[in-house]
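> this one's sequence-less:
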C-alpha cells in the first residue's frame, strides 16, 4: 500500500517507489510533518513526533512544521487558512478529527475548528510510480452564516533541516520567459506570484529546494508545481528554527470571498516530490507525470505551419492557399491561420470579439481554404482570442457591460483591447456558443487559444442584475466533464462555485474556473480537436490548464538562440511533449541575429516542431533543405516527445558557474532502444580542441549505431558512450549538430 496509518505511533506514511513522506498527530493535537526524503522505516521516526516550546515568544514551535493549519493562536507562519466568522472572530483553530484512506493511494485528513462548524479536508493522492504526491484542500461551511475566506492554500510542504536552502525557480517577461534563477534563502519569506489574472510570464508556479550542492544528475531536490491558471502565490518561508515551509495556492491579494452556509470551496492541486537524482531526476519525474497523468491525450504533436509572420493581418483566401501549397512541400501536417481572418480585423485596433468569417477576405467562405488544405494532406487550424474585445467592434457596442470595469474608471486598453468578464454567465455562454458554432460548422482540428492582455479594473456587476437584463444563459451550470474550482482532479468530486459570492475576490476565481469549464465542454463536444494554450507567449502554462491543453506556446520570441534558454528553463518543470517551437526567419526581427537553417531547425526540433516563416519567399533549395529536416523530425519525434530528457550541458547557470558556451540536450526513447542528442556551439574561442561528449541513459552492456548529422554510422559500446562519449568537432559561431543512436541487437 502507498498510504498506511501506524495507529500505535499516530503516524501516517505515504510511500512511493523511492520516497517516504511522514507526518503524525502529536500530544497537543497538532498534525505535524516529520520527514520527506529517501525511504525510511516509519516507526523509527516516532520520536520526532512531539510538541516544541522555546519561549513565550515562540510557544508552539511545532506549528512551524504543521501539515495544515489556520491563522490563530500562536501560529505566525504563512497560514493554510485565514478566515473571519460572522461574529467577527478572526481566529481559526483546526483540530484533528480523523482520517479516511481510499484504496491504496488516497488519504483524507479531517480537520474542524474547535468552536465553529468550519471543516477542512486535507487530501493526498500518492503517485508512487513518479515519486509524487498530489495535495489539495476542501473547505466546507456548516455555519448558519457566511464565513469570509481571506486566504486558503492548496498545501503546506515542509523541508527538514538542511545545512543551507537554495531555491530554484524561473522568472522573466514577455519574449524572455522561463529564465532560470537560483537564490539561497535566509530567514524570512521568498514569494513568487502572479496578480495579473493568469499564470504570468514573470514567474511560474513551480519551485525546487536543495542544500546548494545538487547538480543536474546528483543531489537531493524537493520540488512542487501548482495547477492554477489565475492569480497564484507560492511562499518559501525559512524560520529561525531551521525549517523551510512552502505554502502555495490561489493568491490572497484581492482574493477574499464569502463562503455561504452549506457551501464548500475546493483548492487547486499542488503536486510535490522528492528525488535523489538532482534537477534532471526532478524534471524527468514531472515530465512522465504530465504525459501519463495530466495531459488530456498522449497524441504526438503534429508538424505545424502558422501563417502569422508571413501575412500578419493581411489575410486573404488566395494568399493562405499559396502558403498552404508551400507548407505541403515541406511535409507540414497542420496548417493554421492566425489573427486577421474574422470581423473587421485589419489591425489590432478593431474587430476582436466579432467571430464571423470576413467576407472580403474569404469571398467564398472559409470552407474553400479548408478544402484546399485538406486536399494537400494537412489538417486545418485556427487562431482565436475569445476573452478579449476591441472597443471598435460590434460585440462591444452591443455589450459594453460585458468587460471588466469599475463605474468611475475608464477601462485600460492594452494592445487596443479590453478583457471580457468571463465570470459572468452570459459571457461564458457567448464564448462557449460561438466556439461551438465555429467547430460545428467547419472541419477544424486545432485551436490556438490566445490571451494578449492582463486583467485590469476587475470590477463586477451583481449576478442578479445580469440575469434580469440578459435572461437565462444558453449554456448553464457546470458542463459535463468540468472539474471543481482550481482544476482539482476527477477523483476529488466537484465542489464548483455555488455559495461563493459573485463580487470582490471571487471575480479572479470565476474567470479561471469558467475558462476550465469552457475548455472541458469543448473537449467533450469535439474530441478530435486539439487545443494550444497561449497568452502573449508563455503566460498561461501550469498544471491546471495542461489538463485541457494538448500543447503550449511558450514564448513569442522565436529567435533560435534565445529559445534555447527559454526552452531549457521551461523543461525544468514541463515536458517537451507540450512545448511548441517554431522555425522563423533569419535575420530574426526581434534580435536582428542571423542563424543557419540547421541551427534554427535543431533548436525547434526539441519539442513540437512548427514553422512560422514567410515560406512563400523561400527559394527552392531552402525548401528542399527544410523538407529534409521535417522528415528527419518525424522519424525522431517519438523519442523527443515521449522520451527522457537529459540536459548534458545546460545553457543556464548551475552551482554558481558561468553560462556555458556549449548547450547539449539528449533524449532517450521510452523503450531505451533509440536516443538523440542536440549540440549547439554559440561561438568559437581560441581554436578550441575536439571535445568528447559523455551521454546518459544508455545500456553500458549494449552496442549502439551512432550517426552524426546523418553522416556515416559508427558502432560504439554503451560503456564508451557513457564514460568517454561522442567526439564533437564543431567550429565557428552558431553551429549545431544532431546525434542519433540506435541500440543494436
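Right, received. Where do you want to start? Since we're looking at a predicted model, the values are computed, not measured.

> From here on, just use CA atoms for contacts and neighbour counts.
Noted.

> quick one, strands of the stretch 151-300 of the chain?
Residue ranges of the strands in the stretch 151-300 of the chain, as given by DSSP state E, counting those that start in this stretch, are 166-171, 179-184, 188-194, 206-210, 221-227, 232-238, 244-250, 257-259, 264-266, 269-275.

> now the angle between strand 244-250 and the fifth one, please.
Just to be clear, that refers to strand 221-227. Angle, strand 221-227 to strand 244-250, by axes from the mean of the first three to the mean of the last three Cα atoms, to 10 degrees: 10 degrees.

> likewise the second one?
Our comparison of strand 179-184 with strand 244-250, counting by the same axes, to 10 degrees, yields an angle of 140 degrees.

> Residue 550: which of the strands of the stretch 151-300 of the chain is closest?
Proximity to residue 550, assessed across these by Cα to Cα, is greatest for strand 221-227 (15.4 Å).

> what helices or strands is that closest one leaning on?
Where contact means 3 or more Cα pairs under 8 Å, 6 or more residues apart in numbering; DSSP states H and E, strand 221-227 is packed against strand 206-210, strand 269-275, helix 278-289.

> from the middle of its chain, how far away would the longest one be?
If I follow you right, that is helix 278-289. Offset of helix 278-289 from its chain centre (Cα atoms, centre = their mean, to the nearest Å): 14 Å.

> try stretch 204-220
The answer for stretch 204-220 is 19 Å, by Cα atoms, centre = their mean.

> Show me which residues of it are buried.
204-212, 214-217, 219-220 (16 or more other Cα atoms under 10 Å).

> List just the nearest of the residues you listed to residue 120.
For those, the nearest to residue 120 is residue 205 (23.4 Å; Cα to Cα).

> my guess is residue 217 meets residue 279, correct?
Yes. Taking Cα atoms under 8 Å as the definition, residue 217 is a contact partner of residue 279 at 6.3 Å.

> Please produce JSON lines containing the strands of the stretch 151-300 of the chain, extended by distance to residue 350.
Shown next, in JSON lines, are those (distance: least, Cα to Cα, whole Å):
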{"stretch": "strand 166-171", "distance to residue 350": "33"}
{"stretch": "strand 179-184", "distance to residue 350": "34"}
{"stretch": "strand 188-194", "distance to residue 350": "29"}
{"stretch": "strand 206-210", "distance to residue 350": "37"}
{"stretch": "strand 221-227", "distance to residue 350": "34"}
{"stretch": "strand 232-238", "distance to residue 350": "32"}
{"stretch": "strand 244-250", "distance to residue 350": "34"}
{"stretch": "strand 257-259", "distance to residue 350": "36"}
{"stretch": "strand 264-266", "distance to residue 350": "39"}
{"stretch": "strand 269-275", "distance to residue 350": "38"}
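
> try this one next to it:
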C-alpha cells in the first residue's frame, strides 16, 4: 500500500515510487509534519525539536509544558489562533466575528482510488493507480470539520492536496483563508523559483533566496494571470537543473491564488499554496461544505529537470482529458494575424485554399464574425453570426472550407460583454460591477458575472446554437481582461466554479471538439484550464526569440503537448524582429504547431519550405508530444536556446537549438544532450554521423559555425539498437583467424552507419577491425556513375541498364577480390583503391592491416555472385521508398528524387532481393536480426 498508519504512534506514511511523506497526530491532537523527501524507512518523529522558546506561546492542552509550542513545531495545516505566529493556512471567522479555529485530529480514512472534488477540476487516475488518505480535524467549539485530502499516485511520484471545510454547527461561518497545501521544513537553505511576467512576456523564471521573513506571490486578477503563474518550486540553494532537492507546488485552479515561502526565527521554512485570501470571504452555511482547489505536489532529488518531467507526465496523463490528448493535433492556421477584423467569408475560404495547398489541416476564423464586431469595441455577448459579413450562413462557410479539404475552427470569448451590445442593453446587471459605481473597463469590455447560473446558462445556450451550425472541430476560447469590480468576497471563487461548470457542460456536449484555451495568450495558463482544454495559447507574443524564453519558463511545469505555439509572419507583429522561417518553425515545433500569417504573401520558396517543415513536424509530432523533455540551456543566460525530446525507451531523440546572438570571429559552440542511453550508439539522421550516447551527453554536440543571426538547427537521433544486436550475433560467428564480413543493402540503407558502429564495438572488445568501402571499386569515381548509367540507359534501355548495374561492367570485382584474398592470406600491407569526388580523383594507398582480425566490407553489392572471399554476409533490408528518402534527407544526390534514380534504385532492389536469399544474417525493416 502507498499509505500506511502506525496506530501506536499515530504516524501516517505515504510512499510513492521514489518519495516518502510522513506526519503524526501527536499526544495533544495536533497534526505535525515530519518529513517529505527521498524515499526512506522508519519513523521520522525524532526530528521534532522541543524547547522553551521565549515569546512562543503554549497551547492550553499542553499544560505546564513550556517546550511545546505550535510557533516552533512543523505543522501539517496551521490555523490562526493557535499560538503560531507564522503565516497560516486556515482562518475562519465565527458568526460572532471571532477569528480562531483550533482543529485537532479526530479520525482518518484510507480508500482505493483518487478522491474527486465537487465542481472543481482535479487530478484523475484509475482506481489501481491511486489511493486517498482523508484526515479529519475538528474544532469542537466552532463545530467545524477540516477534511485534509491526500491523493497518492504512487508510480507517478505525485501527491495531491485539497481541503474540505464542513460547517457542522448551527450558524454561518466565514472562511477567510483556506490554503490547500503546506510543507514545513525544520532545516534547510532554500530558494523560491517562481515565474513572473506580463502580457506577451509570460513565465520568466526568477530565483529568490528565502530569507527571514515571507516571500509571497499570487494573483488578485480573477485569473491565474500573466503576472505570476501558480506553479512554484522550493529548492536547495545549490540545486541545479540536474542535481539537488526541489519541491514543486502547482495549483490546479484558474483564479486568484497565493504562494508563500517563509523562513522563521528558528531557520525553519514554511512553503504553502492555495486560494488568494485578498478579496476573499466565503460564507459557509450550517451543513454546507467549502472545498479548496487542489495543489499538485512532487519532489525531485535530481534537480529541476526530473521535477519537470514528473509534472509533464502528471498533466499529460492525469490532468488533461479527452481523446485529443494523446492524438496528433490538427496543424492550423489562424486568421488573426492574416486578416485581423478585416475579412469576409471569401477571405476565410481563400485562406483554406492556401492552407490546403501547403498541407495545413485546419483554418480557424478568429475574432470578428459575430454581431457587429468589426473592431474590439462592440458586440461581445451578441453570439449571433454576422451573415452579411460572411456572405451567407456559418454552415455555408464551413461547408466551403471543408470542400477545400481543410477542417474548420472558430474563436469565441464567452465570458465577456461590451457595453455596445444587445446583451448589455438588455441585461446590464449581468456584467460584474459594484452597485452604484461606474465599472473599470479593460479593452472596452466588461466581465460577465459567471458566478450567476442564469448568466452562464444563457451564454452557453447561445454558444451551442453557433456550434450546432456546422462541422466545427476546434474552438479557441479567449478571455481578454482581468477581473475587477468584485462586489462580494465569494465572487472570485464562485466565478471560477461557474467557468468550470460552463466548460464541463460544453466538453460533455461536444467531446469531439478540441478546445484551446487563451487569455491574451498565457494569462490563464494553468492546470485547472488544462483539465478542460488540453492545449493553451502560450503567449500572444509569437516572436521566435522571445518565445524561446517564454517556452523555457513554461516547460518547468507544463508539457510541450499543452503549449500552443505557431509560426508567424516577419517582421514580427509584436517585436518587429526578423527571423528566418526555419528558426520560427523550429521554435513553434516545441508546441502544438500552427501558423499565424497570410500564405498569399509567401514566395514559392517559402511555401516549399513550409511543406518541408510540416513533413518534419509530422514525422516527429508523437515524439514531441509524448517524449521526455529536457532543457539543454538557459536562454536567459546563455548564447543559445536548446531543448530536446527523448522517447520513453530512449530509441529516438529530437534536439532543437536556436542561436540568440551573433559575434565576429566566433568560436565553437557545444550543446550537451541528456536522457540518452549512455551505452548505445545514435545515428544523426540528417548527416549520417554516429555518436555514442555517453559522448553526446558528456562532450556534447558541436554546432555548425554561425553564418547569420538567430540561426536554428534540428538534430534527429535514432538509437541503433539493431547494430548492438547484430554485433552480438557476429561476435559468435567470427573465428580466431581473419574474417571478412560483408554489409550490403540498397544505396542509402545505412550500410556505412552500421559498419561504423560495428567497428567501434569490435575495437572496444579489443578486436582489430578495418572498414573497407566498396564504393571505391567502380571503374570511375562515384560522382560520375550516374552519367555512365544514363548513357547505358539511353543506348540500351532498361534491359541494358539491368545488365550493367552491379556487374563486372560497372565494378572492379577482380581488384576487390584480390584485396580480400590477400587479407585472408595474412598480408600486413595491402594496396587499396581510393576515390574522391572530382574527376580523375583516384589514387592507390598502401594500408597496414597488421592486427586487423575483422575486415568489414560495406557496399551495395556486398552480396553479389561476383564477390569472393566473404565469410559472413549481412543484408540490410529497406524499401526503395526508404532508400530514396534517406538519400534526399542527407543530400546524397542532386537528383535523388528523379525518375531515373528511382529506376536505378528499383533495379538494384530487385537484384538485392535475390542476393538477400543467400545472406547469412539479415537485419529486417522491423529492426530484428534474422539468421539463415
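Structure's in. What do you need? Note that the structure is a prediction, hence the values are computed from the model and not measured.

> sorry, back to before: closest one to residue 523 of structure 1 among the strands of the stretch 151-300 of structure 1?
Short answer: strand 221-227, nearest of the strands of the stretch 151-300 of structure 1 by Cα to Cα, at 18.8 Å.

> Would you check the span in structure 2 matched by the closest one?
Aligned by TM-score structural alignment, strand 221-227 of structure 1 falls on residues 246-252 of structure 2.

> Neighbours of residue 582 of structure 2, how many?
19 (other Cα atoms under 10 Å).

> With the flanking residues excluded, which residue is spatially nearest to the equivalent of residue 652 of structure 2 over in structure 1?
Residue 652 of structure 2 maps onto residue 674 in structure 1, with residues paired by TM-score structural alignment. The shortest distance from residue 674 of structure 1 to any non-neighbouring residue, by Cα to Cα, 6 or more residues apart in numbering, is to residue 742 (4.5 Å).

> mind listing what residue 94 of structure 2 touches?
100, 142, 172, 173, 174 (Cα atoms under 8 Å, 6 or more residues apart in numbering).

> From residue 514 of structure 2, how far off is the aligned residue in structure 2 for residue 250 of structure 1?
Residue 250 of structure 1 maps onto residue 275 in structure 2 when the alignment is built from TM-score structural alignment. Per Cα to Cα, to the nearest Å, residue 275 of structure 2 is found 29 Å from residue 514 of structure 2.

> Pull up the aligned stretch in structure 2 for stretch 6-18 of structure 1.
Using TM-score structural alignment, stretch 6-18 of structure 1 lines up with residues 6-18 of structure 2.

> Give me the residues contacting that stretch.
2-5, 20-26, 38-39, 43, 152-158.

> I'd like to know which of the residues you listed are buried.
Buried subset of these (neighbour count, 16+ other Cα under 10 Å): 2-3, 5, 20-25, 38, 43, 152-154, 156-158.

> Show me those that map onto helices.
Using DSSP state H to define helices, no part of these is located there.

> Which of the residues you listed fall within strands?
Secondary structure from DSSP state E places 3, 5, 20, 21, 22, 23, 24, 25, 38, 152, 153, 158 of these in strands.

> Could you give me the buried positions within the longest helix belonging to structure 2?
Longest helix in structure 2 by number of residues, with DSSP H as the criterion: helix 604-626. Along helix 604-626 of structure 2, these residues count as buried under the neighbour rule (16+ other Cα under 10 Å): 607, 609-610, 613-614, 617-618, 620-626.

> The aligned partner of residue 730 of structure 1 in structure 2: how many residues sit nearby?
Here residue 730 of structure 1 is matched to residue 705 in structure 2, going by TM-score structural alignment. Residue 705 of structure 2 has 11 neighbours, counted by other Cα under 10 Å.

> residues near the spatially closest residue to residue 705 of structure 2 that is not a sequence neighbour, how many?
Of all residues not flanking residue 705 of structure 2 in the chain, residue 668 sits nearest, at 6.9 Å (Cα to Cα, 6+ apart). Residue 668 of structure 2 is flanked by 9 other residues according to other Cα under 10 Å.

> And for residue 520 of structure 2?
20.

> What's it aligned with over in structure 1?
In structure 1, the residue paired with residue 520 of structure 2 is residue 536, using TM-score structural alignment.

> And residue 100 of structure 2, by the same measure?
Residue 100 of structure 2 maps onto residue 91 in structure 1, by TM-score structural alignment.

> For the residue lying closest to its match once chain neighbours are set aside, give me its contacts.
Leaving aside its sequence neighbours, residue 91 of structure 1 sits nearest to residue 72 (Cα to Cα, 6+ apart; 4.5 Å). Contact partners of residue 72 of structure 1, counting by Cα under 8 Å, 6+ apart, are 90, 91, 92, 93.

> Buried only: go through those for me.
91, 92, 93.

> Unless I misread the structure, the first one falls within a strand.
No. The assignment for residue 91 of structure 1 by DSSP: H, G, I helix; E, B strand; the rest coil gives coil, which leaves it out of any strand.

> roughly how far apart are the residue most central in space within structure 1 and residue 575 of structure 1?
Structure 1 has residue 542 as the residue nearest its centroid, 2.0 Å off, counting by Cα atoms, centre = their mean. Using Cα to Cα, we find residue 542 of structure 1 at a distance of 11 Å from residue 575 of structure 1.
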